[in-house]
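Peer 1: what follows is a predicted protein model with its sequence.
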Amino acid sequence: MPTVCCSTGYTASFVLQEADGPIMRMPFSLLALFRCAGYSLSRFRVPRFLNDSCRVAVTGAVLALLTACTALPDVGSRPIEFAPTETEASCLTQRLIEVYGEDRVLASGPAESGFLLLKEGPDALEARLTLARKAEYSLDVQAFELLDQTSSRVLLAHLLEAADRGVQVRLLVDDWGNDYPSAWLASLATHDNIEVRIFNPFPLRPAWRLNYLTHFARVHRRMHNKAFVADNQVGIIGGRNTGDAYYEASPERIFLDLDVLTLGSVTRDISGAFDLYWNHQLASEASRVSLGRYGTSLNTIREEFASGLPEQRTSWQWDDGDFIWAPATLYVDDPGKILRPAGDITGHLMPRLLSEITPTQHEALFVTPYFVPGEEGTDILLDLIDRGIEIDLLTNSLAANNMPIVHSGYAPYRRELLEAGIRLWEVQPTPWSLYEDANDEPWQSVLTEQVTLHAKVWVFDRERVFIGSVNMDPRSFEHNTEIGLLIESPELAAQILDWMEPMKNRLAWRVVLEENGDKLWVEEPDVDSPGSEATAIANYDPDSSWWQRFRIGLYTLLPIEFLL
């Protein structure tokens, strides 16, 4: 049944609480070294050679800098906003009713919802653009990363066109992954039908890295949610951020990812989750973040969008897909998670989601780009093995990982997991162009220098699927906010397994233990070549340099696992 699992505890105003926690995932920094060594800003000392008056002045200036830069922008007494509920008259809704029936499309509460898996990047982008073109009432877009790249500009151009038609557009973007200056976003929001809010904004701009010296307990914790909702009727959630690599449009790297398009009751749940974040005190208007500055004019933005953008294909149609109708539950973190002290699990989705693993009886598949199980997560997986449950786990290899430091939180647990009988697969960085001759494979026409896994999906007993933004690491479990859907559908589970099997066969190494206990990376036999055998590749992380492996070895010695 489509129900929302989150801690509401939500009122029109919120109390800002101090939090304590590690820094966010980012290139390993001096701050992280200081933190690990036990240093803090309380150890700051003014040089002794300064006289007393100078020392007082310098100390006062430093304290003023540090304290003045930690406050959130004042959101004032703004009204609470919600997605429109009366959208049945739109052409989009009427077409959905014509195809799937009013009982399904307009259902609310406990009812089955419709799902369509978006496996290929171009389809995932075109689905969003199509919904933007067809929307008549509202478009709500929630993004962790909004990169200044072609796909993002195309999407923003479609949002602007929708606003020109009278569609109410709300764009909520996390500040860490946002390439666009707040003043530019404030200019976009001068449109009468566009609102832009920045979630958990950095106080110091544009030198945002300095925020980790002033208030990293808050700023390292980010809104990792990704959602797209049109007319409160059709939604998209999954792992994709907004940038070329996520839509297979980058020549340097593409991310192998999954989204799911939703119809019916669960879409209203996604809208409700968006409203929860939109109305939170951490969501500040772009104009407040920019301190009233505007980076350009709306006319200039229109001119930029009107020139230099490629034509988009129009072959994708939302009603051409064969939707799967099934019960579902939306899991979403309470946005107040970011403000609460570390260790306070109030409003966290993970304790409730982990309880869904318990009914598993036969097998489980976990697909995650960043895998940092820790002792607790390892114990959970080993307990499943002790119950006779078979586990396959697909993650990135060191060479394919776009966040190599995360590998230091995975590598120390690899042997224990293998000894327990867990089957580990690691995605290769192999260019997909090598598989251009493959038949009916999603990557057959893609040219890129490197591929990286980015999908986040779990499958239990080939009957239930969890798909969303959640990585299997402390950052998702404890620090960032996340969202995802648990869908009870053997048919959808079969589609995901069919998507994954050729990837394991062609784009991943399997990690095994030899008789002497050494780890061995192998390529499994080609399913298209009967009689072929597994090929041994290496006894160390393949396609990685000695310097990469040396750095990972150093990182494993540092107490940084809780940062990853």
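Peer 2: Looks like it came in fine.

Peer 1: okay, CA-based contacts and neighbour counts for the rest of this
Peer 2: OK.

Peer 1: how far away is the residue nearest in space to the middle of the chain from residue 362?
Peer 2: What sits nearest the mean C-alpha location of the chain, by C-alpha atoms, centre = their mean, is residue 469, with 4.0 Å. Look at residue 469 and residue 362: by C-alpha to C-alpha, to the nearest Å, they are 25 Å apart.

Peer 1: got another one to weigh against that:
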Amino acid sequence: MSVLRAFVALLALACGGCGSLSALQRDQAAAIALQARSDVVACQAEDACAQPSPLRALGERAMAESAPGQPRHYALLLDYGQDALVSRLDLIRGARHSIDLQTYIFDEDDAGHLVLDELMAAVRRGVRVRMLVDQLSALKQVDTLAALASAHTNFEIRIYNPVLDRARITYPMYAWAAACCWRRLNQRMHSKLLLVDGLVGITGGRNYQDDYYDWNAEYNFRDRDVLVGGPVTAEMAANFEAFWDARLSVPVERLDDVGRHLLRKGAPPLPDWPYQHPARVEAVARAADDKDLVRERLVEPAIPVGEVLFIADLPQKHRRDRELAASAVHASPLLNQLIESAQDEVLLQTPYLVLSDQAQDMFRRMHERPDPPRVIVSTNSLAATDSFITYALSYKYKRRHLREFGFEIHEFKPFPEDAPIDLDATGAVDISWNPDGSANIGRVEPEPEEGQRRTPPLEREYAALRYAGIGVHQRVPLKRAGVRFGLHAKSLVIDNRIGVVGTHNFDPRGDDYNTESAVIIDDPAFARALGDSIRRDMAPENAWTIARRDRPPVLSGLEYSLTKVSEHLPVFDLWPVRYATSYEFQPGPACPEPLPATDPGFRACYEPVGDFPEVNLGFRTLLTRIFTAFGAGLAPIL
């Protein structure tokens, strides 16, 4: 009976005081927001008094240089967090007609508030702005959402797939949603796009949150976007329109919690967002105003390319009709076809090495070819990842990855020594700089000021599990302090000729639950630049190499057989010895360059450093082993 009472209490807590609004009440709430919207426009000029934007001009140039059947594009890799933020500000300030923003996470921290401030400034000078955010990681304050819904006639915000007809859900509501509609709860809009005037688009891994721009004092993502100017933006615009018009995209003022706020309190004014680090915000805003800097750092490195393909799932992927849903899936099958077309080499970067059954079959077929291509994988270590449960699935299948698929795996370190990271932006100390401006990180994390408390990042990509218990998305403790970094980039290079940057983690979630998108560029120069970026992340100073551990002196065949049998069990994979472990490169006269794990001289140049290097073994390490043993069934949603 006590369990039943607890369940009833949970349902009451989830539903109490939050009954659905009637159709009339929704109309009334929408009317309140509509009537409150200002229609004052500060500029009557045709260009909306836009600032000169070198990046927007890059899109204009691409359009001018294009001809029927001969498209011209300019593509720019955005590896550095500050570059990614400056490029967004430059484009928003240069917008003359429209800005469409689509994202999974939009947080109310300094990065999120800065972008909102810039968007509202564009709105007031006459630019139409549309903002589409997934429900589970939308702005967290209902008051903020109500204010945005009522702000201006040029601004619209919609929430994608609002479970329980709300913009925000609490933990009890999440439990109720998981019980009533688990599949829908898992179906998220993971697509990301910033499109300005139909000329220039940005897509890739980054959301709108401090830790995607090196602004978090505790943990940041090593991420990557691609900026593209040229005719392909028409395909980006069409995909955005499909999402904007989808039945799952709901104007925020028509949702129960925001609508009730409007009915009870009226339309609130836009809040004053005090920045936690105003000097840092001012510095990046000033950098975006420096057009010479933007040209030198962002426009000049842009690579001229020909045809560019934008592949993206449609929102119909989330329809109940499975045949209709399957017809709306575009990213996964095209990416798999591209990978399987490789003849010489696949360079794959994903933060979470969890493969679908189809992907496993594909890599197995590729490895069984008479002359298989090399498959080189850059992914997170347990010390670097933001999702230790997801890492556990990768850890479970390392034998399969190395032996059956022929992967060469490099796991990113939490404290990379040479990475495209703006470390000074995090507030860390003891920084030295490499010639290209990247950080060389020998750091000590500064102590928090009196009365301040550090908090971990608020959201993570694995939305359906971020409400779960036992700190699913808290990182494992490490042996030393410092600002930690983890991979979040999703990229692919095929045969040093085709480069892909997008949102797909090459995992079952991307195949079955999330909507995804990617830019594909068949150009050797672009592929080379992207490949160099990924290889840098796999360099010994930034990553450990995964290889088979030394064979035991006796019964090595029996141990291997037991490992293989245990791995194939869906649960109770309790064999304590894994097939592979982590290795650290030991340079010297006999070892001048890093070697692949398959090289005969590998063990003479590499030292084993354990399964979980840098990790302070304890509770979460135990949990990793538990999920390795019992968590295989979570792979589809992880």
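Peer 2: Good, I have the coordinates. Just so it is clear, the model here is predicted, and its values are computed rather than measured.

Peer 1: so what corresponds to the residue nearest to the centre of structure 1 in structure 2?
Peer 2: Taking TM-score structural alignment, the alignment pairs residue 469 of structure 1 with residue 503 from structure 2.

Peer 1: residue 174 of structure 1 too?
Peer 2: Following TM-score structural alignment, the counterpart assigned to residue 174 of structure 1 within structure 2 is residue 134.

Peer 1: okay, now the closest residue to that match other than its chain neighbours: neighbour count?
Peer 2: Computed as C-alpha to C-alpha, 6 or more residues apart in numbering, the closest residue to residue 134 of structure 2 that is not its neighbour in sequence is residue 160, at 4.6 Å. A count of neighbours around residue 160 of structure 2, defined by other C-alpha atoms under 10 Å, yields 29.

Peer 1: what is the aligned counterpart of residue 160 of structure 2 in structure 1?
Peer 2: With the correspondence set by TM-score structural alignment, residue 160 of structure 2 lines up against residue 199 in structure 1.

Peer 1: ok, that match - contacts?
Peer 2: Applying C-alpha atoms under 8 Å, 6 or more residues apart in numbering, we find residue 199 of structure 1 in contact with 172-175, 223, 282-284.

Peer 1: filter the residues you listed down to the buried ones.
Peer 2: The neighbour-count test (16 or more other C-alpha atoms under 10 Å) applied to those identifies 172-175, 223, 282-284 as buried.

Peer 1: which pair in those spans the largest distance?
Peer 2: Within those, two members stand farthest from each other by C-alpha to C-alpha: 223 and 284, at 13.1 Å.

Peer 1: return every residue with contacts to both of these two.
Peer 2: Here residue 223 of structure 1 and residue 284 have 199-200 as joint contacts, going by C-alpha under 8 Å, 6+ apart.

Peer 1: specify, as a residue range, where stretch 188-206 of structure 2 falls in structure 1.
Peer 2: Alignment note (TM-score structural alignment): stretch 188-206 of structure 2 is matched to residues 222-240 of structure 1.

Peer 1: gap between the two ends of stretch 308-327 of structure 1?
Peer 2: 43 Å.

Peer 1: please apply the same query to stretch 63-70 of structure 2.
Peer 2: Taking C-alpha to C-alpha, stretch 63-70 of structure 2 runs 11 Å from one end to the other.

Peer 1: and the contacts of it?
Peer 2: In this structure, residues lying in contact with stretch 63-70 of structure 2 by C-alpha under 8 Å, 6+ apart are 71-73, 199, 229-231, 306-307.

Peer 1: of all those residues, which comes closest to residue 122 of structure 2?
Peer 2: Within these, the smallest distance to residue 122 of structure 2 is 16.6 Å, found for residue 199 (C-alpha to C-alpha).

Peer 1: touching, that closest one and residue 236? I think so.
Peer 2: No. Distance between residue 199 of structure 2 and residue 236: 10.0 Å, which falls outside the contact criterion (C-alpha atoms under 8 Å).

Peer 1: how about residue 259 of structure 1, what's its partner in structure 2?
Peer 2: Under the alignment defined by TM-score structural alignment, residue 259 of structure 1 corresponds to residue 225 in structure 2.

Peer 1: and its match, what does it touch?
Peer 2: Contacts for residue 225 of structure 2 were tallied using C-alpha under 8 Å, 6+ apart; they are 77-79, 84, 202-206, 489, 501-502.

Peer 1: and the helices in the stretch 101-250 of structure 1?
Peer 2: When secondary structure is read from DSSP state H, counting those that start in this stretch, the stretch 101-250 of structure 1 shows helices at 102-105, 121-134, 150-164, 182-188, 211-214, 216-219.

Peer 1: which one, of those, ends up nearest to residue 278 of structure 1?
Peer 2: Counting by C-alpha to C-alpha, residue 278 of structure 1 lies closest to helix 182-188 out of the helices of the stretch 101-250 of structure 1; the figure is 15.8 Å.

Peer 1: may I see the buried residues of that closest one?
Peer 2: Within helix 182-188 of structure 1, the residues that qualify as buried by neighbour count (16+ other C-alpha under 10 Å) are 182-188.

Peer 1: can you give me the neighbour number for residue 516 of structure 1?
Peer 2: The number of residues packed around residue 516 of structure 1, counting by other C-alpha under 10 Å, is 6.

Peer 1: does it belong to a helix or a strand, and which?
Peer 2: In the assignment (DSSP states H and E), residue 516 of structure 1 maps to no helix and no strand.

Peer 1: appreciated, that's everything.
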